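**Student:** Kindly generate the corresponding structure for this input.
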Amino acid sequence: MSNTDESKAANDLMDAMDETMKRLQEKFQTISEELESRLNEMGTRIVDLEKNVTELMDQAGMDEQSRSK
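**Tutor:** Predicted coordinates for the structure are as follows:
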């Protein structure tokens, strides 16, 4: 194999590695954004659930002392 062939093979390999890294970075970014969005949604749902439980407890006539036991 000549130096030119080796150089081309090395460049091809570098290009393939660069493309693979670019795709992996894009996938990681997408997954990170989806995870952050889902965590935010879950946090909102937990807050809403806490509010609903408090409202139900109030409707059932439970006072603050009963809740803390």
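**Student:** Going by C-alpha atoms from here, please, whenever you check contacts or count neighbours.
**Tutor:** Will do.
**Student:** next helix or strand past the lengthiest helix in the chain?
**Tutor:** Taking DSSP state H as the criterion, the chain has its longest helix at helix 3-59. Downstream of helix 3-59, the first helix or strand assigned by DSSP states H and E is helix 64-68.
**Student:** Report the distance from that next one to the chain centre.
**Tutor:** Remark: helix 64-68 is offset 36 Å from the chain centroid, using C-alpha atoms, centre = their mean, to the nearest Å.
**Student:** now stretch 23-34
**Tutor:** On C-alpha atoms, centre = their mean, the centre of stretch 23-34 falls 9 Å from that of its chain.
**Student:** list the buried ones in that stretch?
**Tutor:** By 16 or more other C-alpha atoms under 10 Å, stretch 23-34 has no buried positions at all.
**Student:** let's see this one next to it:
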Amino acid sequence: MADTDSKSVQELTAKVQTLLEQMQDKFQTITRIDDLEKNIADLMTQAGVEENEGESKPKEGEAS
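**Tutor:** I've put the predicted structure just below:
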């Protein structure tokens, strides 16, 4: 019985470790995306481009 309990604990530990590693990978991916979005916004600001939330405005003379 002790061997079964020990094996179950080891399996649970391995599953939790894998889950934590997956969560860390996803968190790092989200952080990189956030950094990229910030860098793009900064570049757009430096270039004088305004950010449009949602729809883009039609240019003069274009049908909407």
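**Student:** ok, the residue nearest the centre of the second structure to residue 23 of the second structure distance?
**Tutor:** Centroid-nearest residue in the second structure, with C-alpha atoms, centre = their mean: residue 30, separated by 1.9 Å. Separation of residue 30 of the second structure from residue 23 of the second structure (C-alpha to C-alpha, to the nearest Å) stands at 11 Å.
**Student:** returning to what we had before: tell me the spacing between the residue nearest to the centre of the second structure and residue 7 of the second structure.
**Tutor:** From residue 30 of the second structure to residue 7 of the second structure the distance is 35 Å (C-alpha to C-alpha).
**Student:** Check residue 26 of the second structure too.
**Tutor:** Distance, residue 26 of the second structure to residue 7 of the second structure, by C-alpha to C-alpha: 29 Å.
**Student:** Show me what the longest helix of the first structure is packed against.
**Tutor:** For helix 3-59 of the first structure, there is no helix or strand it packs on, judged by 3 or more C-alpha pairs under 8 Å, 6 or more residues apart in numbering; DSSP states H and E.
**Student:** Number of residues surrounding residue 54 of the first structure?
**Tutor:** Applying other C-alpha atoms under 10 Å, we find 14 residues neighbouring residue 54 of the first structure.
**Student:** distance of it from residue 66 of the first structure?
**Tutor:** Residue 54 of the first structure sits 12 Å away from residue 66 of the first structure, going by C-alpha to C-alpha.
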